[in-house]
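Enquirer: Any chance you could fold what I've pasted below:
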Amino acid sequence: MASTMGVQIGFVGTRFAGTDGVSLESAKWAQVLWDNGHVSHWYSGQSDRDKATSMVVPHAYFGHPDIEWINRRAFGTRTRTPDVTQRIYTLADYLKKTLYEFTRRFDLDLLIVQNALCIPMNLPLGVALTNFIAETGFPTIAHHHDFYWERDRFSVSAVTDMLWMAFPPALPQIQNVTINSFAQEDLSHRRGVSSILVPNVLDFENEPPQADEYSSHFRKDIGLEEDDILFLQPTRVVPRKGIEHAIALVAALKNDKCKLVISHASGDEGNEYLQVLMDLAESSGVDLRLCDHQVGDKRALDADGNRIYTLADAYSQADFITYPSIYEGFGNALLEAFYYRKPLLVNRYSIYVADIEPKGAKVISMDGYLTKDVVSKVERIIRDKAFRDEMVDFNYEIGRAFFSYGVLRRKLRALVTNFTGQDNL
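Expert: The predicted structure follows:
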């Protein structure tokens, strides 16, 4: 273990690339650790991190053909054939060797496993990590974003033995981290495993940058007028996001200036839901815009010379945020709305009710269906600037108090100190 200076930390996951929650939160953890002298390295199947500090192992990615072959045979059935078992353990043994190499190459002191020991997107990687940690006693923080028992597609399984062994393993060398109180309780009840609750965070200690000349083109580039009222749905197009409620809200406002814009792509779970939404918007008379091709990780120009905007640019130009999700592991878009000082509609999903609502946030909330009262409150927010400003300023302070980098810093200090004995975070 590092004696005086920073700790050499290895992040392990299936993918560290793009704007999924695991990639974003791991980057925040690495930033807070780096600010305090700890150096991060990256092990994954896909990566957009610095090549000099990364080790990319294609079989660690859940989209690798061999891993997809296993998943097709592991879930949706109760039994597996011997070749499935053999393939899983052969790949797990190979991946375990690469983990040994990763820790040696970068002389690591500590592993932080991001979601690879809780949701079985990559069974061999979970088994490999469990065996590696059991064999080496390697100090490990396991950051759990999603558990398999929270997802219907893993409910029928031919690999229950492996799920109990490795998702997550009950090993004394692992400190478990959960992102909401329900997950914390579930892990304790199901596995007898304790965990530290670390919510998702944003950098509320530093104000977001002001909208600039580049972001000011966003509305025009997606076909909106300057005086249109932009309702932003800042999520992927998947059924659990409840986007039909956003369409119903805009329809109920009966204002041709209100336009609904979705920032992220469809396709993760097929395009059928997207088609349903488009048909619903058309029949409801709602102007629905899909701008996922114009919103990316960073500002750029596409092949035709059109501007690519960041999600921050989209937030800066939005008038109202719709977030009518049916289920969320935490709710990053809600924190983003607080951070960018935008009013929002929230469908009271369970984690919001348990972990966020008690903090006193001021949002327009609904309970699974839209009411006239909800619509009238949204109308007031649109026309009453003083009311709107008071609401969003209050929510920013809620974010600063409970969901800031300062909160993450305190939590990580305790986790790292438990291994190093040094309070140097």
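
Enquirer: contacts and neighbour counts: CA atoms only from here.
Expert: Will do.

Enquirer: I figured residue 216 hits residue 315, correct?
Expert: No - using C-alpha atoms under 8 Å, residue 216 makes no contact with residue 315, being 11.3 Å away.

Enquirer: so what sits against both of the two?
Expert: Residues touching both residue 216 and residue 315 (C-alpha atoms under 8 Å, 6 or more residues apart in numbering): none.

Enquirer: where exactly do the strands run in the stretch 1-150 of the chain?
Expert: Using DSSP state E, counting those that start in this stretch, the strands of the stretch 1-150 of the chain run over residues 8-12, 15-16, 39-44, 46-47, 54-56, 110-114, 140-144.

Enquirer: Check which helices and strands the biggest helix by length in the chain is in contact with.
Expert: Ordering each helix of the chain by length in residues (DSSP state H) puts helix 82-105 first. Here helix 82-105 touches helix 65-74, helix 123-136, going by 3 or more C-alpha pairs under 8 Å, 6 or more residues apart in numbering; DSSP states H and E.

Enquirer: any chance of those helices in JSON lines, with mean neighbour count too?
Expert: Below are the helices and strands packed on helix 82-105 laid out as JSON lines (neighbours: other C-alpha atoms under 10 Å):
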{"stretch": "helix 65-74", "mean neighbour count": "17"}
{"stretch": "helix 123-136", "mean neighbour count": "22"}
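
Enquirer: any chance of those in TSV, with distance to residue 21 too?
Expert: Listed next are those as TSV, based on distance: least, C-alpha to C-alpha, whole Å:
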stretch	distance to residue 21
helix 65-74	21
helix 123-136	19
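
Enquirer: contacting residues for residue 291?
Expert: 222, 261-264.

Enquirer: With residue 290 instead?
Expert: Going by C-alpha under 8 Å, 6+ apart, residue 290 touches 261-265.

Enquirer: If we use 6 Å, what do you get?
Expert: Residue 290 makes contact with 261-262 under the criterion C-alpha atoms under 6 Å, 6 or more residues apart in numbering.

Enquirer: re earlier: between residue 216 and residue 315, which has more neighbouring residues?
Expert: With neighbours defined as other C-alpha atoms under 10 Å, residue 216 and residue 315 compare such that residue 315 has more, 25 against 15.

Enquirer: Look up how far residue 330 lies from the more buried one.
Expert: Distance, residue 315 to residue 330, by C-alpha to C-alpha, to the nearest Å: 19 Å.

Enquirer: run this one through as well so I can compare:
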Amino acid sequence: MTPVAAFVSFRLGGNDGVSVAAESWRRVLHGLGFTTRTIAGEGPVDVIVPGLAIEAAAPPADDEVGAALDGVDLVVVENLLTIPMNLPASRVVARVLRGRPSILHHYDPAWQRARFLEVTELPPDDPAWRHVAINALTRNELADRGIAATTVYIGLDPDPSPGDRHATRAALGVADDEVLVLHPVRAIARKDIPAAVRLAEALGATYWLTGAAEEGYGPRLDAVLAMASCRVLHRPMPGTMSDAYAAADVVAFPSTWEGFGIPPVEAALHRRPAVVGRYPVADELRALGFRWFEPHDAEGVAAHLARPDPALLDANRAVAVRHLSLDRVTETLGAVLDEAGWLPVRAGGRDPVGAA
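Expert: This is a model prediction of the structure:
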């Protein structure tokens, strides 16, 4: 019988980093011989458990989570046992998963966020579980806390759809000769919206922010956008992510903190220049070979736009394909599954998931 892997999180199926990474793992696990199920508090998923949502009024009952996991052989917990966005729900999920084959996929643990420093109960641990971190920084910090983890970088499709530049710009009302700076993020403080606006202003460009304000950032966002001296578009993508990158001339990502940073990698795969902040994991990714512009280097970005450097774009794409593709995730995640004895037999594992 084909084993079933379930993905569990606060929300899934969107354009946020956790959802994108979970989708890449879902594709990889399909290739390794699993069928999959998605379970979350919100989003276009297979099973909705309302109490898992970030803003849920009450956590789910143990039996409700257990019912959602009925028939599941392997559980992949996407950040829900890492960051206390809904701590009561995290406690329920941890309790239900005790002794059950599970991978805890860690993005940004509580100690990396000032507002969560007092929370020390996450992540939990259990002999039946394996821990995977999306970067070496978090893996090392987990080790300092007595939890052994493996780094599996986020992987993306190395050959994304090219997207429709003309149709997307037309839908946005952006002229052919208008420079468009794409900032494909949720509007929260650590995304450094003011730095992205300053970049667009310096380039004489239009600034396009795709995400809504969250975490109480709405009033600050309204003030920043109201003061902008450049044209501002604050609206969702009219099409796909590929369409958004096709429409853009520059991708802004001046974040002060990220667990990873998918947009600069997507920009590389779409052969777009990226402006990336100096958060710690960005330096880890730069060490792979990415050549990104600094947020203060508007002059360098302008020079590239005036006279594009194909070698830079080719080099960034090659780094993304070499280090951050679905094939690399298959290799590294497959090793984690094989060590645990959780690979399906037809994928080369020693025993089926959960076999004695």
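
Enquirer: overlap between the contacts of residue 291 of structure 1 and structure 2?
Expert: On the basis of both residues aligned by TM-score structural alignment, their matches' C-alpha atoms under 8 Å, what survives of those in structure 2 is 261-264.

Enquirer: re earlier: take the strands of the stretch 1-150 of structure 1 and write them to JSON lines, including distance to residue 196 of structure 1 and mean neighbour count.
Expert: Shown next, in JSON lines, are the strands of the stretch 1-150 of structure 1 (distance: least, C-alpha to C-alpha, whole Å; neighbours: other C-alpha atoms under 10 Å):
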{"stretch": "strand 8-12", "distance to residue 196 of structure 1": "18", "mean neighbour count": "24"}
{"stretch": "strand 15-16", "distance to residue 196 of structure 1": "23", "mean neighbour count": "26"}
{"stretch": "strand 39-44", "distance to residue 196 of structure 1": "21", "mean neighbour count": "24"}
{"stretch": "strand 46-47", "distance to residue 196 of structure 1": "27", "mean neighbour count": "22"}
{"stretch": "strand 54-56", "distance to residue 196 of structure 1": "27", "mean neighbour count": "21"}
{"stretch": "strand 110-114", "distance to residue 196 of structure 1": "14", "mean neighbour count": "24"}
{"stretch": "strand 140-144", "distance to residue 196 of structure 1": "10", "mean neighbour count": "24"}
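
Enquirer: Redo those as CSV? Include distance to residue 167 of structure 1.
Expert: CSV is the format used below for these (distance: least, C-alpha to C-alpha, whole Å):
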stretch, distance to residue 167 of structure 1
strand 8-12, 15
strand 15-16, 17
strand 39-44, 18
strand 46-47, 21
strand 54-56, 22
strand 110-114, 12
strand 140-144, 10
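
Enquirer: Residue 269 of structure 1 is nearest to which of these?
Expert: strand 15-16 (18.0 Å; C-alpha to C-alpha).

Enquirer: Which residue numbers in structure 2 does the closest one align to?
Expert: Aligned using TM-score structural alignment, strand 15-16 of structure 1 spans residues 11-12 in structure 2.

Enquirer: Identify all contacting residues around that stretch.
Expert: 19, 40-43.

Enquirer: Check the alignment and tell me where residue 222 of structure 1 lands in structure 2.
Expert: Looks like residue 222 of structure 1 aligns to residue 172 there (TM-score structural alignment).

Enquirer: Please determine how far the residue lying closest to its match once chain neighbours are set aside is located from residue 173 of structure 2.
Expert: Counting by C-alpha to C-alpha, 6 or more residues apart in numbering, residue 238 is the residue found nearest to residue 172 of structure 2 once chain neighbours are left out, at 7.6 Å. When distance is defined by C-alpha to C-alpha, residue 238 of structure 2 is 11 Å away from residue 173 of structure 2.

Enquirer: quick one, which of these two is more surrounded?
Expert: Neighbour comparison, residue 238 of structure 2 and residue 173: the larger count goes to residue 238, with 14 against 11 (by other C-alpha under 10 Å).

Enquirer: for residue 239 of structure 2, what are its contacts?
Expert: Applying C-alpha under 6 Å, 6+ apart, no residues contact residue 239 of structure 2.

Enquirer: Quick check: which element contains whichever residue in structure 1 pairs up with it?
Expert: Taking TM-score structural alignment as the criterion, the aligned counterpart of residue 239 of structure 2 in structure 1 is residue 309. For residue 309 of structure 1, the element it lies in under DSSP states H and E is strand 307-310.

Enquirer: Toward the C-terminus, what is the element adjacent to that strand?
Expert: That would be, after strand 307-310 of structure 1 and using DSSP H and E, helix 311-317.

Enquirer: distance from that following helix to structure 2 after superposition?
Expert: Comparison of helix 311-317 of structure 1 with structure 2 after fitting gives an average deviation of 1.2 Å (mean C-alpha distance after the TM-score superposition for structure 1).

Enquirer: Residue range in structure 2 corresponding to the helix or strand just after that helix, please.
Expert: Next helix or strand after helix 311-317 of structure 1 toward the C-terminus (DSSP H and E): strand 320-323. Aligned by TM-score structural alignment, strand 320-323 of structure 1 falls on residues 250-253 of structure 2.

Enquirer: List of residues touching that stretch?
Expert: 181-183, 196, 273-276.

Enquirer: Am I right that residue 131 of structure 2 is in a strand?
Expert: Yes - counting by DSSP: H, G, I helix; E, B strand; the rest coil, residue 131 of structure 2 is part of a strand.

Enquirer: could you show me where the helices are in structure 2, in order?
Expert: 17-31, 62-68, 87-97, 136-144, 165-172, 193-203, 218-227, 241-247, 262-269, 280-286, 298-306, 310-323, 326-340.

Enquirer: Single out the most deeply packed of those helices.
Expert: helix 262-269 (a mean of 24; mean count of other C-alpha atoms under 10 Å).

Enquirer: just checking, residue 48 of structure 1 touches residue 18?
Expert: No - contact status for residue 48 of structure 1 versus residue 18: not in contact, 7.5 Å apart, counting by C-alpha atoms under 6 Å.

Enquirer: ok so, going back, out of the kept ones among the contacts of residue 291 of structure 1, which one sits closest to residue 121 of structure 1?
Expert: residue 264 (21.8 Å).

Enquirer: what's the distance between the closest residue to residue 166 of structure 2 other than its chain neighbours and residue 172 of structure 2?
Expert: Spatial nearest neighbour of residue 166 of structure 2, chain neighbours left out: residue 247 (7.0 Å); criterion: C-alpha to C-alpha, 6+ apart. Computed as C-alpha to C-alpha, the residue 247 of structure 2 to residue 172 of structure 2 distance reads 9 Å.
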